[in-house]
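>>> A structural model of the following input is requested.
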Amino acid sequence: MAWRRFLDDLSWLCDNKHGGETVSAVAAQDLPEGIKFWLVSKHKASFHHLEWVLAELKTAQEQSDEGATALALRVTVNSIHFSKNKVKNYRRFLKLALAKAKEIRIACIKRQLTFTDVRRECLFNELEALTQITGDPIAICRAAKQFSQWKLLARLLRSHSSLETRSPWASLWHYIGRLGCWFGKCEGLVLTAPDLASALKRMLPADQKSLARELYEQLANLRLYSIPQSFSENFTDDRLMGRVHAEVFLMEQFFFNKFRFCGGEKYIGCSKPCCYCCSLYIRFHPGNFVLRPAHNIVYVTWIPPLMAGLNEESKRKHNLDIMNQMNAYIRRDIKEEIEERMPRREKAPDSTSGVNLLSFLSQ
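Model prediction:
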């Protein structure tokens, strides 16, 4: 589990843009001459950042407690600056969520509902102070990491939840958690690195990672395809294009090239949980890969990797076999939802807050 989280956190640090199309995926190949880390990302700058982070983590085993703390802070600060636009977007969405929460608060006060006690006042004061931090991405991320009102926010989230609309409390929870993630993830990477020292010490030097860059170019070429006309006619936007998702693309590269995974664990790290289709693709893949966490959002533009431009019949059959199993599962899933008259659900974010809601509700 530590190795899986390590790969996921590395992927997350390389995903420096906000939005669903910026997912990064990382896997580690075990070679006789060393460990090669593979990264699939839409942004070339992510490769340089991954190389820098891994080089820093390679020194973790040699650090004293004070040195490890300094190392974690150095990785955190560098990673936050690398993702400063992402931090800026999180702050903007946090501010919008707070404005909606204030509207609810004013409405409750007008209706003489209990919403004015000291604890709630402290919550809003801390939220206000958080959103007022501008121009310093390190400061707002540190303040989010030190946020002290999780317990009350968890109760408000539970009492104001809705099946159909996303409550501002859920958004506040999500974006505060996201902003605090850099400190938590970087500290976790530094703490875990000594336990994974043998793998990190065997890393191939950066000048031997040309294959990773070739993989990036392959993904760039594979990202967009026109989807079948019979399907696209159902949509008004004729610019709708199919997309290959990073984690399953990297998985297929390891499978078809018969790459050996570091530690023997067939796990692909990713900066976000899997979508519905990626989760099913991994589940029905003959390579017996480890299932990843999933948010199960359905993207109608999803297409399987390696489907377009294939000349080898065996690879086409490989994709077709997986897709047939996926289709059978999806049909059963839809039938079950119709029979049970499942209500519309609140749209979940495609990333996680990193904060365990149940742990605060149980307090």
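>>> Please count neighbours and contacts with C-alpha atoms only from this point.
Fine.
>>> now the strands for the stretch 101-250 of the chain?
For the stretch 101-250 of the chain, the strands defined by DSSP state E, counting those that start in this stretch occupy 225-226, 241-242.
>>> And for the stretch 251-363 of the chain?
So, for the stretch 251-363 of the chain - with DSSP E, counting those that start in this stretch - the strands run 269-270.
>>> closest one to E121 among the strands of the stretch 101-250 of the chain?
The closest of these to E121 is strand 241-242. By C-alpha to C-alpha, the value is 47.5 Å.
>>> To check against the first, give me the structure of this:
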Amino acid sequence: MPPRKDKYLRLLCRFYEPLVLLAALGKTRGTHTSNPQDTSTTQSKRRRLLRNLSYLCDYEKGGETTSSIGLEENEHYFIFWLASNATRPRTCHNIVEFLQRTFAQIHSMITSGENGRGHAEHEFIDKCIEFAKSRVRKEIKLLSKAIEKCEKHLDGTKIIQDSQLKTWLNQFSQESGKSRADVCFQAYNQRKATEMSWLEDKIDTNNWETCLHGQASPFSTVHHYLGRLAAHVRRPKEVIEDSIALSHLFDEYKICAVQPRPSCKRPEADSLTELNSILGRMLPSHEAKVGEYKEALASLDQKFNIAHRVRRTYADENFQPRIHAEIQILEHFCTNQLKFVDNDSYIGCSKPACYCCHLYFQNHPSSPVVPESHQKIYLNWGVPDLPSGVMDPGYNSQRDLMNKMAKRIRQDALEQIKQKAGPLKWHADSLTEFTERTAELPPTAKHQGGSSFERHLTSLNTAPALHKSASNLQMQFEDFGESSESSFEEKTYSTTGLHDELGADFDSDIDSEGGVAL
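Take a look at the predicted model:
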């Protein structure tokens, strides 16, 4: 049966059409959202523990090993349910084995008391860094490239402080000859150094200039990766701290992996998959301003090749939906009617939720705790497949959830079309995890309320110099479009502010969850 005739396939088409269009308008949909970082209560400690354990499991960059953990309570023991984005069974097996070793070390530190804990803690951190060696190696490589760019700038000045900053930065470079663990500890130990404040001053004075060229400041990139490397020390430290405070969780426990369910199939394009047809299905049948929307979309298409981007997405063989780790956990708990510890339906994840996962949690009938989000669209996102289609027992609830999500997706797309607004400035999936200097950031970086495009317009009004001509912005779009075929290192390091908009869905440059001050 043709997709438009089958009710279930039509539901999927009607969901993905506005999502693909919205992604073509810009995958970054707003600034990071964050949850309260208080850790004074049992609940907040438990949430941070689940978040950090998930982080430790995420051992590769790019999203393939993104991990989530949910904590079940039954009358016999606690069960740590683990899920991953990984499609390779061996990857999942590696993560489970690592978590089992990790819990054994944690239990040993809890039972041994203060005696010898310092040595055990250092050994624990070393093992966590070793497990994540692939990620750490790439982060050091990207940091070193950014340091080289900073050095070129610092060499052009005769300021003594700049010379001292250059010397300080060299200790983190690959050329220093330090081990991966030593670089991580160095980044952690130097997080409050005077030179760090000098580096932050460079970010403040260089950001507006570099933004004019659609690029991130290399000083900002260095600061970011120092934060990422320091996190490989801070996160295990927090795991130990919270595990000791919540030692009862490790008395009787099990670690279980969620068996991933098949995702819904990718939608196929047909003769109706073109801009005006998609727009028509997004608008109410009685919409009086349909002509204005068509004119606005045509204008955006002329500037940014929206139709081409939509066609390219549907033609991309890598466009393959999969169920993200946090949704695997959520649906596993709901399907099997499992009980969260203290009825706290929080699911830890190694990185912030994407745009779709965030909407999924917001609209889920079980009302789970909504995770923080980086507000970026990854099109390789899917819901559990329903083999029986509309006859499946889960069809009605899935249909209602997807319709609620699609309503918000359409609203966001139509809002941008009406504004004739270009894409939002790209940002990393994670935060640096150093204390944010929000007093010195532009208002848009502090403002979390309102729609994404209210924040976008606030940003433009704050910095008139950021207004770009359509031709320059079009050139940026073309540049990052070409970079999507480059190697991992080139793609992830590219400083083009919009480079990730067309990159592979699991090729984020930074992939961890952040926001906690060091």
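>>> before we move on, the earlier item: so which of the strands of the stretch 101-250 of the first structure is nearest F124 of the first structure?
Smallest distance to F124 of the first structure across those (C-alpha to C-alpha): 42.6 Å, for strand 241-242.
>>> Which strands and helices lie in contact with that closest one?
strand 225-226 (3 or more C-alpha pairs under 8 Å, 6 or more residues apart in numbering; DSSP states H and E).
>>> and the residue positioned nearest the centre of the second structure, how far is that from N115 of the second structure?
Nearest to the geometric centre of the second structure sits D429, at 3.7 Å (C-alpha atoms, centre = their mean). Here D429 of the second structure is placed at a distance of 39 Å from N115 of the second structure (C-alpha to C-alpha, to the nearest Å).
>>> Same question for D342 of the second structure.
With C-alpha to C-alpha as the criterion, D342 of the second structure and N115 of the second structure are 32 Å apart.
>>> For the stretch 101-250 of the first structure, which segments count as helices?
118-131, 137-145, 150-159, 168-192, 197-201, 210-222, 229-232, 246-256 (DSSP state H, counting those that start in this stretch).
>>> quick one, which of the ones you listed is packed in tightest?
helix 168-192 (a mean of 22; mean count of other C-alpha atoms under 10 Å).
>>> how big's the offset between it and the second structure?
Compared with the second structure after fitting, helix 168-192 of the first structure deviates on average by 1.2 Å (mean C-alpha distance after the TM-score superposition for the first structure).
>>> Run the chain-centre distance for that helix.
Here helix 168-192 of the first structure is found 11 Å from its chain centre; the criterion is C-alpha atoms, centre = their mean, to the nearest Å.
>>> same check, this time on stretch 331-338 of the first structure
Per C-alpha atoms, centre = their mean, the displacement of stretch 331-338 of the first structure from the mean C-alpha position of its chain is 27 Å.
>>> What span of the first structure is stretch 124-137 of the second structure aligned with?
Mapped onto the first structure using TM-score structural alignment, stretch 124-137 of the second structure spans residues 75-88.
>>> Count the neighbours of V244 of the first structure for me.
V244 of the first structure: 21 surrounding residues under other C-alpha atoms under 10 Å.
>>> again, but for I278 of the second structure
15.
>>> same deal with E62 of the first structure?
Neighbours of E62 of the first structure under the rule other C-alpha under 10 Å: 11.
>>> In space, what's closest to R105 of the first structure - neighbours in sequence excluded?
F115 (6.4 Å; C-alpha to C-alpha, 6 or more residues apart in numbering).
>>> how about that neighbour, what does it touch?
Residues near F115 of the first structure by C-alpha atoms under 8 Å, 6 or more residues apart in numbering: R105, C108, I109.
>>> Among the residues you listed, name the buried ones.
For the contacts of F115 of the first structure, a burial check counting by 16 or more other C-alpha atoms under 10 Å picks out R105.
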